[in-house]
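Q: Need a 3D model of the sequence below.
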Amino acid sequence: MSNDPILLGKALTSFDALWSPRIVTRVNDYDVRIAKVEGEHVWHVHDDTDEFFLVLDGELHISLREPSGERTVLLPQGAVFTVPRGTEHRPYAPSGASILMFEPSGTSTVGDRHDDIPDHVDATTGHALDS
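A: Down below sits the predicted model:
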């Protein structure tokens, strides 16, 4: 990890892969990840951790399957949302977005339980940010 300030805009220009987060820093045992996203992710669940989203650019939709039924939250640029642990969810960005996520180091991008993983989704615990 860098001991220098990280400009998120510059970091986002350092890669093109979609649904393939880069770890920009760590806070205690948590990764701060950025990603470019477009289209649909996969329905998945994180059994033991919440998942925090901040939309840096564009618009992100997150579909949720909750005991009360299915709903979708819309996150415009600048919005934050936390998916509670154990909640099945599917992020998607019809027109593309750049996002920041905050979750425990080692958390898989496709969770603990998920549907089949499409080729455009990177099943990872995050990649190092190239300098």
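Q: from here on, contacts and neighbour counts on C-alpha atoms
A: Noted.
Q: now for the lengthiest strand in the chain, which elements pack on it?
A: Across the chain, the longest stretch assigned as strand under DSSP state E is strand 88-104. Other elements packing on strand 88-104 under the criterion 3 or more Cα pairs under 8 Å, 6 or more residues apart in numbering; DSSP states H and E are strand 30-40, strand 44-45, strand 51-58, strand 60-66.
Q: Pull the residues that contact the third one.
A: What that stands for is strand 51-58. 75-85, 95-103 (Cα atoms under 8 Å, 6 or more residues apart in numbering).
Q: To check against the first, give me the structure of this:
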Amino acid sequence: MLGFFLRRIMSAINLNEKLTLFQETWTPKIIGELNGQQVKLAKLKGEFVWHQHENEDELFYVVKGQLIIELRDQTITLKEGEMYIVPRGVEHKPIAHEEVHVMLFEPASTAHTGDIEHELTKDELDWI
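A: The predicted structure is shown next:
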């Protein structure tokens, strides 16, 4: 286990390479961790569920494609190279009309679908 951990911290992480390692959508993969925050990659397509994270902010950075984040009072549209931080407690619903690749930064304690249980909920995420 120590060797795996050291390899993770001793080499550069290529986002495009990591994104070739999985096909599932709405299933974030952990690629790093720092100061209690996890860095995740995800492929998104379609609509997610309305949810909120009561105690955690959530950062979405679009690597490829266009992501829509619906809020109850506005719509945020993100293009490649753009990011948005959803403040804690704000209900949101990500939407990807075409496949989108995103990087997420959030506390390790962040529940995948926040305050709700849904068929898309992932209780444990894989490291890649």
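Q: care to give me the TM-score?
A: Counting by TM-score structural alignment, normalised by the length of the second structure, the TM-score of this superposition works out to 0.89. Behind it: 121 aligned residues with a Cα RMSD of 1.3 Å.
Q: re the thing from before, select only the buried ones of the contacts of strand 51-58 of the first structure in PyMOL?
A: A single PyMOL command suffices to select whichever of the contacts of strand 51-58 of the first structure are buried according to 16 or more other Cα atoms under 10 Å:
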select buried, resi 75+76+77+83+84+96+97+98+99+100+101+102+103
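Q: Alignment lookup: Phe105 of the second structure to the first structure.
A: Using TM-score structural alignment, the equivalent of Phe105 of the second structure in the first structure is Phe102.
Q: Ok, Glu33 of the second structure next?
A: In the first structure, Glu33 of the second structure lands on Arg26 (TM-score structural alignment).
Q: Sticking with its match, tell me its helix or strand.
A: strand 22-27 (DSSP states H and E).
Q: And Gly3 of the second structure, by the same measure?
A: Applying DSSP H and E, one finds Gly3 of the second structure within helix 2-10.
Q: Provide the aligned range in the first structure for the next helix or strand after that helix.
A: Later in the chain than helix 2-10 of the second structure, the nearest helix or strand by DSSP H and E is helix 15-19. Using TM-score structural alignment, the residues of the first structure aligned to helix 15-19 of the second structure are 8-12.
Q: and the matching stretch, how far from the second structure on average?
A: In this overlay with the second structure, the average offset of stretch 8-12 of the first structure from its partner residues is 0.3 Å by mean Cα distance after the TM-score superposition for the first structure.
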